[in-house]
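> This is the structure alone, sequence omitted:
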């Protein structure tokens, strides 16, 4: 089990369920408007879907072009976070060789980048044609008084990813995604299972609408450490969806859900 949280601070998270946009500058303009709304509503952390800056299913050439703009995009995001005094978790292409990373960055409310993650589990031909797989799981880092880990889309479907983050002390796993039909059960079943089996919060932020051959299925959600929905969007709504996370709820749940301390790593070949 993780040690007690360093603070007893509630956290309000805003998930932006939106349609993909293939233009970097248009994405930044939309972000500017929507972040202001979330900040005014009292959100502490704002989350976008996977590869929000410029789109996900757009082909290798455009992904390369967007990754080349990463430094400028990063500076713009840091300015937005500081201006509105809100932390951000944003999906973005990050330069790498031979293909860019499918990445996300976490920026604190002072506009300082505090973590960066590259998607480690690539899904299907689209991911493999466009991206280089990351080589390590997310760090667990402090953001707005909470210990947070990152995953991207397909990553959260692997129980080992969430378990590793929980064992390293994560209280919340933030997961930008670009999940499509017909895989509704990822959001309705697997995300809740990852939360409950690890007694952590999981925030899952998806697109709606179409992009190329994909029809995105929404269902963005925050699941509590008992696996219950704290907020959930439907399959077609756009907008901001809020949930307030509680350290008290987290610790109370961990008193009864003791999977982590009841594990038998001597049987699993797991040295944790």
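That came through, no problem. All values derive from a computational prediction rather than experimental measurement.

> going forward, measure contacts and count neighbours with C-alpha atoms only.
Will do.

> what helices or strands is the host helix or strand of residue 129 leaning on?
Using DSSP states H and E, residue 129 sits within helix 124-130. Applying 3 or more C-alpha pairs under 8 Å, 6 or more residues apart in numbering; DSSP states H and E, we find helix 124-130 packed against helix 60-67.

> looking at this, residue 76 is in a helix?
Yes: counting by DSSP: H, G, I helix; E, B strand; the rest coil, residue 76 is part of a helix.

> buried residues in stretch 27-42?
Neighbour counts over stretch 27-42 (16 or more other C-alpha atoms under 10 Å) mark 27, 28, 31, 32, 34, 35, 36, 38, 39 as buried.

> and what of stretch 226-241?
Residues 226, 227, 229, 230, 231, 232, 233, 235, 237, 238, 240, 241 are the ones in stretch 226-241 that count as buried (16+ other C-alpha under 10 Å).

> what does stretch 113-122 give?
113, 115, 116, 117, 118, 119, 120, 121, 122.

> between the residues you listed, which is closest to residue 194?
The nearest member of the buried residues of stretch 113-122 to residue 194, counting by C-alpha to C-alpha, is residue 121 at 16.1 Å.

> Hmm, residue 133 and the closest one touching each other?
Yes: using C-alpha atoms under 8 Å, residue 121 is in contact with residue 133, at 6.6 Å.

> What segments of the stretch 51-200 of the chain are strands?
All strands of the stretch 51-200 of the chain, identified by DSSP state E, counting those that start in this stretch, fall at 87-94, 101-107, 113-118, 141-143, 146-150, 172-176.

> So for residue 204, which of those sits nearest?
strand 172-176 (4.8 Å).

> another structure for you, compare them:
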């Protein structure tokens, strides 16, 4: 399966961001022959001087942003994955991962683990999800869905792989900071290696976030990466490599722990 990772700096204008997403979907990813395009987290709107803008600009899934992207995807088989904020009651929002194909939303996932760390409190305006993400199928491979801070919680990746995932995708907006790029690379590589699964992790770039998108194979080898700048990065995910890795390193068969379950909401 050929995949594309489209990293860019999200602006405060949803129309501009929709145009960027559509350009990556139609002009570049399709021209490159990708079956799966992964975009960053929170692609609807961002203003680094106004942290609440991402919530104040939130739109429903039938709003103009998603309507434009659905129309752009209608006549092709590309699967595109990203997140956007969807409004809820009390001026809050859900951080919703969307998988889009053929003009339709084929899956959604509300982010479970909210980024309350390193002096950031995502939960101040965002509600956590309550359901394990679904799997989707792309080009004959099972794909598990995660979002940004989820990568720090190995239980979710393991659960998705035990549910059948062969590829893990992770839209992200990984904030810059001391050792943060090291955290990003180590965590993404670990989730791939410990689960013998491909990892496709795509980061927003710009002054706040690191970019540095990664495609990692089931033995933890980085096979493609982005820089700190906007770009479209391609990689091939081979089912034969997955089979070789799981034969040589049968950790899924050798494990002694039960399948992780989601803790009831407190």
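Sure thing, it's come through. This is a predicted model, so every value here is computed, not measured.

> need the strands of the stretch 51-200 of structure 1 in CSV with distance to residue 72 of structure 1, can you?
Formatted as CSV, the strands of the stretch 51-200 of structure 1 follow (distance: least, C-alpha to C-alpha, whole Å):
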stretch, distance to residue 72 of structure 1
strand 87-94, 11
strand 101-107, 14
strand 113-118, 14
strand 141-143, 23
strand 146-150, 22
strand 172-176, 21
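
> Tell me which of the ones you listed lies nearest to residue 259 of structure 1.
strand 172-176 (16.6 Å).

> Quick check: which helices or strands does that closest one pack against?
strand 87-94, strand 146-150, strand 201-205.

> Make JSON lines from those and add distance to residue 271 of structure 1 and mean neighbour count to it.
Listed next are those as JSON lines, based on distance: least, C-alpha to C-alpha, whole Å; neighbours: other C-alpha atoms under 10 Å:
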{"stretch": "strand 87-94", "distance to residue 271 of structure 1": "31", "mean neighbour count": "28"}
{"stretch": "strand 146-150", "distance to residue 271 of structure 1": "20", "mean neighbour count": "26"}
{"stretch": "strand 201-205", "distance to residue 271 of structure 1": "24", "mean neighbour count": "30"}
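
> Which parts of the stretch 101-250 of structure 1 are helices?
124-130, 159-167, 184-185, 191-198, 247-256 (DSSP state H, counting those that start in this stretch).

> Which of these has the highest mean neighbour count?
The highest mean neighbour count among these, using mean count of other C-alpha atoms under 10 Å, belongs to helix 191-198: a mean of 24.

> Which part of structure 2 matches that one?
Counting by TM-score structural alignment, helix 191-198 of structure 1 pairs with residues 188-195 of structure 2.

> Mean deviation, that stretch versus structure 1?
Its aligned residues in structure 1 lie a mean 0.4 Å from stretch 188-195 of structure 2 after superposition (mean C-alpha distance after the TM-score superposition for structure 1).

> Report the central residue of structure 1.
When C-alpha atoms, centre = their mean is applied to structure 1, the residue found nearest the centroid is residue 175 (2.3 Å).

> count of neighbours near the alignment partner in structure 2 of residue 123 of structure 1?
Under the alignment (TM-score structural alignment), residue 123 of structure 1 pairs with residue 115 of structure 2. For residue 115 of structure 2, the neighbour count with other C-alpha atoms under 10 Å is 16.

> Enumerate every residue touching residue 115 of structure 2.
121, 122, 123, 149 (C-alpha atoms under 8 Å, 6 or more residues apart in numbering).

> hmm, 7 Å instead?
121, 122, 149 (C-alpha atoms under 7 Å, 6 or more residues apart in numbering).

> which one of those residues is nearest residue 11 of structure 2?
residue 122 (18.9 Å).

> correct me, but the closest one touches residue 112?
No: here residue 122 of structure 2 lies out of contact with residue 112, judged by C-alpha atoms under 7 Å, at a distance of 11.5 Å.

> before we move on, the earlier item: can you redo the buried residues of stretch 27-42 of structure 1 as TSV, where the extra columns are secondary structure and distance to residue 108 of structure 1?
Listed next are the buried residues of stretch 27-42 of structure 1 as TSV, based on DSSP: H, G, I helix; E, B strand; the rest coil; distance: C-alpha to C-alpha, whole Å:
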residue	secondary structure	distance to residue 108 of structure 1
27	helix	20
28	helix	17
31	helix	16
32	helix	16
34	helix	17
35	helix	13
36	helix	15
38	helix	15
39	helix	13
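
> now the helix holding residue 129 of structure 1: how far from the chain's centre is it?
Centre-to-centre, helix 124-130 of structure 1 and its host chain are 20 Å apart (C-alpha atoms, centre = their mean, to the nearest Å).

> just stretch 182-189 of structure 2 next, same as before
On C-alpha atoms, centre = their mean, the centre of stretch 182-189 of structure 2 falls 15 Å from the chain's centre.

> which residues are contacting it?
Counting by C-alpha under 7 Å, 6+ apart, residues outside stretch 182-189 of structure 2 touching it are 151, 152, 199, 216, 220.

> Quick one: map residue 23 of structure 2 onto structure 1.
Using TM-score structural alignment, the partner of residue 23 of structure 2 in structure 1 is residue 33.

> The host helix or strand of its match packs against which elements?
For residue 33 of structure 1, the host element (DSSP H and E) is helix 24-40. If contacts are counted by 3 or more C-alpha pairs under 7 Å, 6 or more residues apart in numbering; DSSP states H and E, helix 24-40 of structure 1 sits against helix 70-84.

> The helix it packs on against structure 2, how far on average?
Counting by mean C-alpha distance after the TM-score superposition for structure 1, helix 70-84 of structure 1 comes out at 2.6 Å.

> buried residues in that helix?
So for helix 70-84 of structure 1, counting by 16+ other C-alpha under 10 Å, buried means 70, 73, 74, 77, 78, 79, 80, 81, 82, 84.

> related to what we said a few turns ago, and the helix holding residue 33 of structure 1 with helix 70-84, angle?
Interaxial angle of helix 24-40 of structure 1 relative to helix 70-84 (axes from the mean of the first three to the mean of the last three C-alpha atoms, to 10 degrees): 20 degrees.

> what's the spacing between the helix or strand following helix 24-40 of structure 1 and its chain's center?
Downstream of helix 24-40 of structure 1, the first helix or strand assigned by DSSP H and E is strand 45-47. Remark: strand 45-47 of structure 1 is offset 9 Å from the chain centroid, using C-alpha atoms, centre = their mean.

> Thanks a lot, catch you later.
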